[in-house]
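S.K.: What follows is a predicted structure for the sequence shown.
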Amino acid sequence: MLVAMTAMLISVAELSNVISVVAILGCFVGMVLFIMRNMTIFWLHGEDFMFGSPVHNVQAQIPQMKMMKVHIPFTFKLQDPSQSSYQEIRCMVSSQEDYRLLAFWGVSIRELHMFLWRPWSIISSAINFGVPLVGHYQQRGHIIKDVSHKDKVITMSLPKGPHQPLELGTPPRLCYPLVVFLVREPNGTLHPDETVALINVIHIKDSVCTLPTSILAQYLKQANGQLSCLKQLYLATGNPVGYDSGLEFIEGVDQLCVVCQYYPLSRALLPCRHTCICASCFNKLDTCPMCRSPIKSYFCIRNEEYLSECDRPGAAPSKPEPIAQWLQDRLTDFLGFHR
């Protein structure tokens, strides 16, 4: 009996030693796995933990706007707007087609927009008969017919004579100080998408409204009746680029993405209209890097052939070798990550 109890105690002692060794090994393995897991996380996201990350992957896909290129034969710019007044306002005009310039002073805002939304046939007839906006402007200005030409300076002013001064009222005003039409002369059959008129709305600084003299808006009228408001794009340098400058700036070697400073910028963000990033960095952003406003959509201002096939948006990501992929999947499963 005593011998049996002694043997049992020896067995229990040996078993406890084995359990202790197994427990120590288990703790060691757990510690190694814990260190490996955290090292993997740090390897993947260590830079974000240490320094923070200004960019992150966007979950929802931002839609691309389909843009149609429209040829605009006219350009209209103000010359020395700081020196402009109702007695003299100078503008720079160029045209690739024979055209007609019509200026109207003190134009009703409501009636102007109603007139612009009418079909082009009605607008064209009113211009040809000399009765556009009849009864809805205070004074009629210059009427010029000219052939195509490059930049030419035209000086406009209020008509002299026994005219009453403009009555524009106090802000918010119901009348535009000056509206200038550039209308393409009819010459053969027009394609529905061709530009037939450029309408320029101009504010002139006065004692009541002291905002600087500037072009408030520019509207593009097409032969199919489509009316578009032309808006400027804003470069990373802060300089606006209007329709008259075209998109030639994108060919410059100095126009690089503000994020990577490597690829040329190729996308204009909406609604802020900042043109500041490339296609590669676009997929890592959901806010504009210039003004931090949310990106609702975008359009491309140039081709993106500078990106390789694997880097282009929408392209299938390159896959590693089968063995490497298998090892990566096993390690991911072992460490408890989701694939």
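M.R.: All right, it came through fine.

S.K.: contacts and neighbour counts: CA atoms only from here.
M.R.: Noted.

S.K.: Please spell out which residues along stretch 69-84 are buried.
M.R.: Of the residues in stretch 69-84, 72, 73, 74, 75, 76, 77, 78, 81, 84 count as buried by neighbour count, 16 or more other CA atoms under 10 Å.

S.K.: actually stretch 272-279, not the one I wrote
M.R.: Applying 16+ other CA under 10 Å to stretch 272-279 flags 272, 273, 274, 275, 276, 277, 278, 279 as buried.

S.K.: Quick one: distance of that stretch to the chain centre.
M.R.: Distance of stretch 272-279 from the chain centroid (CA atoms, centre = their mean, to the nearest Å) equals 5 Å.

S.K.: Ok, stretch 231-241 next?
M.R.: 10 Å.

S.K.: Could you do stretch 223-235 as well?
M.R.: So, by CA atoms, centre = their mean, the centroid of stretch 223-235 is 14 Å from its chain's centroid.

S.K.: same check, this time on stretch 200-215
M.R.: On CA atoms, centre = their mean, the centre of stretch 200-215 falls 27 Å from the chain's centre.

S.K.: do stretch 119-134 as well
M.R.: Worked out by CA atoms, centre = their mean, stretch 119-134 lies 35 Å from the chain centre.

S.K.: do the same with stretch 169-185
M.R.: Per CA atoms, centre = their mean, the centroid offset for stretch 169-185 relative to its chain is 27 Å.

S.K.: Repeat that for stretch 246-254.
M.R.: 16 Å.

S.K.: mind listing what the residue nearest to residue 118 when sequence neighbours are not counted touches?
M.R.: In this structure, residue 118 finds its nearest non-sequential neighbour in residue 225, 7.2 Å apart by CA to CA, 6 or more residues apart in numbering. Shown in contact with residue 225 (CA atoms under 8 Å, 6 or more residues apart in numbering): 117, 118, 119, 120.

S.K.: for comparison:
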Amino acid sequence: MRQVKNPFGLEIAHPSTTTVATGIRLAPDCLENCILTCYWGCSVQKLHEAVQKHAYCFRIKTPKALEDALYSEYLYREQYFIGKNSKEEKYCQLPEDGKSFDFGTVPRTHYPLVALLTLADEENRELYDIVSLLSVIHIPDESYRLACRILYQYLLMAQGQFYDLKQLFMSASNSSTASSKDSSSKDANDKNLLEKLKLSEEESDLHEETGKDCVVCQNGTVNWVLLPCRHTCLCDGCVKYFQQCPMCRQFIQESFPLFSQTELGKDTFRPALANRAS
């Protein structure tokens, strides 16, 4: 493993009230000026072919590159400029004549919405290993009422690799949150650190979770992510004693900390990665 810096972040604002008829509010959060391009009714087959083309043919660093790979097989396109570190939500909606489009029953041939984040400034594309973030979003309609959510998020790399962002799992038994001033201050600090990393939509749930106690000692702050199971349940003191995950008993192949202790005092987040040989 090696550390990379992700300039992109995208979440759904108010997912419980989102439908195809009412539109969707997206909350981008980027380290650089970016372009958010939204594609309604994108072909499922063409999208997955496009991701493969990124690996084998040409890099998807711009909206035009994705559209060429899709052969323009989508219903409607919207585009927004996203300022560096801007928290402004962007409202996306099909035009009136497109709201009657039937995305079909499961398995569908078209995704309701695909959102692409790319770097706006060409010079910045040479600074990052990650060149774009592709988010596949389900939006409920008359045919399929499953609540709005991000189905997949792919990080597209400059060298052609692509990675599917995965959710981290924390113990539900540690659901209590501290109410003291010290704990509130720590939670706020943790949130700022996580924002600097630009975690995925699922991983952003950790904003409220980073103060939880270790499942073993019930005292230390949870800090370690265990792979391949993705349980996030051990503190710095306990992690060295385990070869199997204490939650699911799966053998630990690799692990990495959410926070580097030497950097926390400097208010800097550093997602150090560590291999476990045993």
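M.R.: Good, I have the coordinates. Quick caveat: nothing in here was measured; it's all calculated off a predicted structure.

S.K.: what's the TM between chain one and chain two?
M.R.: The TM-score (TM-score structural alignment, normalised by the length of structure 2) is 0.71; 237 aligned residues with a CA RMSD of 3.5 Å.

S.K.: quick one on the thing from earlier: just tell me what the residue nearest to residue 118 of structure 1 corresponds to in structure 2.
M.R.: Aligning on TM-score structural alignment places residue 225 of structure 1 opposite residue 160 in structure 2.

S.K.: now swap in residue 212 of structure 1 and tell me
M.R.: Using TM-score structural alignment, residue 212 of structure 1 pairs with residue 147 in structure 2.

S.K.: now the strands: where do they sit in the stretch 151-300 of structure 1?
M.R.: Applying DSSP state E, counting those that start in this stretch to the stretch 151-300 of structure 1 gives strands spanning 175-184, 195-203, 214-222, 227-230, 233-235, 240-241, 267-270, 274-277, 297-300.

S.K.: What lies in contact with the longest one?
M.R.: Looking back up the chat, that one is strand 175-184 of structure 1. So strand 175-184 of structure 1 is contacted by 74, 97-109, 166, 168, 195-204 (CA under 8 Å, 6+ apart).

S.K.: count of neighbours near residue 262 of structure 1?
M.R.: Neighbour count for residue 262 of structure 1, taken as other CA atoms under 10 Å: 11.

S.K.: Next up, the contacts around it.
M.R.: Contacts of residue 262 of structure 1 (CA under 8 Å, 6+ apart): residue 256.

S.K.: among the contacts of residue 225 of structure 1, which recur in structure 2?
M.R.: By both residues aligned by TM-score structural alignment, their matches' CA atoms under 8 Å, the contacts of residue 225 of structure 1 still in contact after alignment to structure 2 are 119, 120.

S.K.: what about burial for the contacts of residue 225 of structure 1, which qualify?
M.R.: For the contacts of residue 225 of structure 1, a neighbour count by 16+ other CA under 10 Å gives the buried set as 119, 120.

S.K.: and residue 86 of structure 2, that one's in a strand?
M.R.: No: Residue 86 of structure 2 sits outside any strand when classified using DSSP: H, G, I helix; E, B strand; the rest coil, being coil.

S.K.: how far away is it from residue 44 of structure 2?
M.R.: In this view, residue 86 of structure 2 and residue 44 of structure 2 are 31 Å apart by CA to CA, to the nearest Å.

S.K.: Surely residue 199 of structure 2 and residue 5 touch.
M.R.: No: when contacts are counted by CA atoms under 8 Å, residue 199 of structure 2 is not listed as touching residue 5 (10.3 Å).

S.K.: Please name the residues that touch the residue opposite residue 147 of structure 1 in structure 2 once aligned.
M.R.: Using TM-score structural alignment, the equivalent of residue 147 of structure 1 in structure 2 is residue 83. By CA under 8 Å, 6+ apart, the contact list for residue 83 of structure 2 reads 30, 32, 33, 34.

S.K.: The third one pairs with which position in structure 1?
M.R.: The equivalent of residue 33 of structure 2 in structure 1 is residue 98 (alignment by TM-score structural alignment).

S.K.: number of nearby residues for that match?
M.R.: 16.

S.K.: same deal with the one 3 residues further on?
M.R.: By other CA under 10 Å, the residues close to residue 101 of structure 1 number 19.

S.K.: which SS class is it?
M.R.: strand.

S.K.: quick one, what contacts it?
M.R.: With CA under 8 Å, 6+ apart, residue 101 of structure 1 has these contacts: 142, 143, 144, 145, 180, 181, 182, 183.

S.K.: rerun that using 7 Å as the cut-off
M.R.: By CA atoms under 7 Å, 6 or more residues apart in numbering, the contact list for residue 101 of structure 1 reads 143, 144, 145, 180, 181, 182, 183.

S.K.: which of those sit farthest apart?
M.R.: Across the contacts of residue 101 of structure 1, the longest distance by CA to CA is 13.3 Å; it joins 145 and 180.

S.K.: Give me the more crowded residue out of those two.
M.R.: Legend: neighbour count by other CA under 10 Å for residue 145 of structure 1 and residue 180, higher for residue 180 (20 against 14).

S.K.: which residue lines up with the more buried one in structure 2?
M.R.: Per TM-score structural alignment, residue 180 of structure 1 is aligned with residue 115.

S.K.: Residue 197 of structure 1: how many residues sit nearby?
M.R.: 26.

S.K.: before we move on, what about residue 88 of structure 2?
M.R.: Neighbours of residue 88 of structure 2 (other CA under 10 Å): 13.

S.K.: Spatially, which residue comes closest to it, not counting chain neighbours?
M.R.: Using CA to CA, 6+ apart, the closest residue to residue 88 of structure 2 is residue 27 (6.7 Å).

S.K.: Kindly confirm my reading that the one you found forms part of a helix.
M.R.: No: checked against three-state DSSP, residue 27 of structure 2 lies outside a helix; its state is strand.

S.K.: Longest helix in structure 1, by number of residues?
M.R.: Longest helix in structure 1, counting residues (DSSP state H): helix 2-51.

S.K.: Off-centre distance for it?
M.R.: 57 Å.

S.K.: Is residue 323 of structure 1 part of a helix or strand, or is it coil?
M.R.: Per three-state DSSP, residue 323 of structure 1 ends up helix.

S.K.: Can you report how many residues neighbour it?
M.R.: Counted with other CA under 10 Å, residue 323 of structure 1 comes out at 9.

S.K.: Kindly report the same for residue 170 of structure 2.
M.R.: Residue 170 of structure 2: 23 neighbours (other CA under 10 Å).

S.K.: which residues touch it?
M.R.: Contacts of residue 170 of structure 2 (CA under 7 Å, 6+ apart): 231, 232, 233.
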